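Colleague: predicted model, plus sequence, below.
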Amino acid sequence: MAAEIEVVVAHQERATLRVGEVFLKVDADPARAEVEAAALALAPVPTPEVLWRKPPVLALAALSGQALGRLGEPSTASPQAWAAAGATVRRLHEAPLPPWPGRSPDELATELDDKCAWLVDHGVLPAELVTVNRRIAEAALRPWTPVFVHGDLQAAHVFVEGDEVTGVIDWSEAGRGDALFDLAILTLGEEDRLADVLAGYGRDVDVEVIRAWWSLRSLLAVRWLVEHGFDPAAPGCEIDVLRSRL
């Protein structure tokens, strides 16, 4: 029987299809696709095998195991698996910096102001909710020592089998950035898993900055999600994260 085609995710910017044990990533932005290919080659952590690349398509072998978690759903992964994810993130952060730059705190602050204004002006979120979270987010907008970051390290992008990490997917946002940003995205909506992740990460970090990144990331994401057909108001997702800060 021929393998069926499964649409994993699809929107105006990119799509991912699964055909048997192969994932086909189609990206409309050549620069973003270049970043993903380069990051897969440089990252010192488990990643999918690149089978072939013919822009705009990147073919990757499927990973064993299952996603560490998914935003809005309770994770069934063990504390040890979350700790293993933290240790994997630390290996990435200790690697040499990639040659391309990342966004600065000033650039993020400008984007955040624009997104917050849009959320209020279009009645997507109450002004008080935006104001409180914008104030919390300020703590993340400080100078940081850049490290090699994944840039979109959602729990759904980390695959585990038992208590071991089998691979990390979706590297198109990788670059130089704040280590605490990766830790925040990994635990977004999974606050009770933060201690396990930090135990595996093995370094002292400022938890309040991680909390600030939760607010900042959620404020930045809501508009994109709305405009691309996703629901940030689903239980446990970005808007619930923002409400939990009140």
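Modeller: That came in fine, so what should we check first?
Colleague: drop to CA atoms for contacts and neighbour counts, all remaining ones
Modeller: Fine.
Colleague: which SS state does the residue nearest the centre of the chain fall under?
Modeller: By CA atoms, centre = their mean, the chain has its centre lying nearest to Asp152, at 2.2 Å. The local conformation at Asp152, judged by DSSP: H, G, I helix; E, B strand; the rest coil, is coil.
Colleague: if we ignore the residues flanking it in sequence, what's nearest it?
Modeller: In this structure, Asp152 finds its nearest non-sequential neighbour in Glu173, 6.1 Å apart by CA to CA, 6 or more residues apart in numbering.
Colleague: and here's the other structure:
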Amino acid sequence: MDEVQVVVAHAERATLRVGDVFLKVDADQARLDVEVEAMSLAPVPTPRVLWRKPPVLATAALPGTTLGRLGGPVTGSPAAWAAAGAALRKLHDAPLPSWPGRAGRSIDALAEELADECDLLVRNGVLPADLVSRNRRVAEGALRPWTPAFTHGDLQIAHVFVDGDEVTGIIDWSEAGQGDALYDLATFVLGHEEHLDDVLAGYGTDVDRDVMNGWSSLRSLLAVRPLIEQGFDPFAPGCEVDALRARM
């Protein structure tokens, strides 16, 4: 029998690997609905759905390896990063899904969530006040009208698989939907901004880097407490807190 590998596990969901099969267990059926629908609509390689029996979704493993992970080493040639940029542009140019995604929350809702989270981070002593206030100002630069795009919503480099210079698949689509394309780009290069030029070479257009920095700060500020509560370490080298410090 194949060994059962725990890929990620926390209170909301867990992902297991058994041989060449990934099992995602999620008590929120709506999230699984989004994941399956988004993978069927996305014009980029995605895992093949083997079966689904709520609360479990089974998908086939992808060939190749991930580009890396936040806080860890990265792999892939400049051409591989450019290929990822081209795949992302193809996704952003695709017809819109019918639902808003993680990157598509309203400006007012995001501003309120940002204010509340910054207050909690300072009041509970999680982060220094100057670090929070500086990044809050940077984050507010992302809160402007945008043209909706088909976004992945959680495009960490660990979710993009490559084989050589080819993208073989993108995983974890539960946050997908309509949103700001720059949110995806900011998430993708978070902690690895040295690869942005390669990504944009494949993406095919220049972008507003101040807005990207805003999304990076906003995403990191909103993630710190939930990550701690789920047993992860946003203070690890190269992770969310380092990304916030980089704005200082």
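Modeller: Okay, I see it. Everything numeric in this text was worked out from a predicted model, so none of it was measured.
Colleague: who's in contact with the residue nearest to the centre of the first structure?
Modeller: Neighbouring residues of Asp152 of the first structure by CA atoms under 8 Å, 6 or more residues apart in numbering: 170-171, 173-174, 182, 185.
Colleague: the residue nearest to Asp152 of the first structure contacts Gly151, doesn't it?
Modeller: Yes. Contact criterion CA atoms under 8 Å: Glu173 of the first structure and Gly151 qualify, at 4.8 Å.
Colleague: tell me which of those two has more neighbours.
Modeller: With neighbours defined as other CA atoms under 10 Å, Glu173 of the first structure and Gly151 compare such that Gly151 has more, 21 against 17.
Colleague: please report the distance of that one from Pro79 of the first structure.
Modeller: 23 Å (CA to CA, to the nearest Å).
Colleague: what lies in contact with stretch 199-207 of the second structure?
Modeller: Under CA under 8 Å, 6+ apart, the answer for stretch 199-207 of the second structure is 81-89, 182.
Colleague: may I ask which two of those residues are separated the most?
Modeller: Ala83 and Leu182 (17.2 Å; CA to CA).
Colleague: now the strands for the first structure?
Modeller: With DSSP state E as the criterion, the first structure has strands at 5-10, 14-19, 22-27, 50-54, 57-61, 66-67, 147-149, 158-161, 164-168, 175-177.
Colleague: give me whichever of those strands is most buried.
Modeller: Mean neighbour count (mean count of other CA atoms under 10 Å) peaks for strand 147-149 among those, with a mean of 26.
Colleague: centre of the chain versus the longest helix along the first structure, how much separation?
Modeller: Longest helix in the first structure, counting residues (DSSP state H): helix 207-227. Chain-centre distance of helix 207-227 of the first structure: 11 Å, with CA atoms, centre = their mean, to the nearest Å.
Colleague: buried sites along it?
Modeller: Neighbour-count burial for helix 207-227 of the first structure, counted by 16 or more other CA atoms under 10 Å, picks out 209-223.
Colleague: tell me which of the residues you listed is nearest to Thr110 of the first structure?
Modeller: Leu220 (11.0 Å).
Colleague: distance of Leu32 of the second structure relative to Gly19 of the second structure?
Modeller: With CA to CA as the criterion, Leu32 of the second structure and Gly19 of the second structure are 22 Å apart.
Colleague: more neighbours: which of the two?
Modeller: More neighbours surround Leu32 than the other of Leu32 of the second structure and Gly19, with 23 against 13 (other CA under 10 Å).
Colleague: burial of the counterpart of Ala109 of the first structure in the second structure, as a residue count?
Modeller: Matched by TM-score structural alignment, Ala109 of the first structure corresponds to Ala111 in the second structure. Ala111 of the second structure: 18 surrounding residues under other CA under 10 Å.
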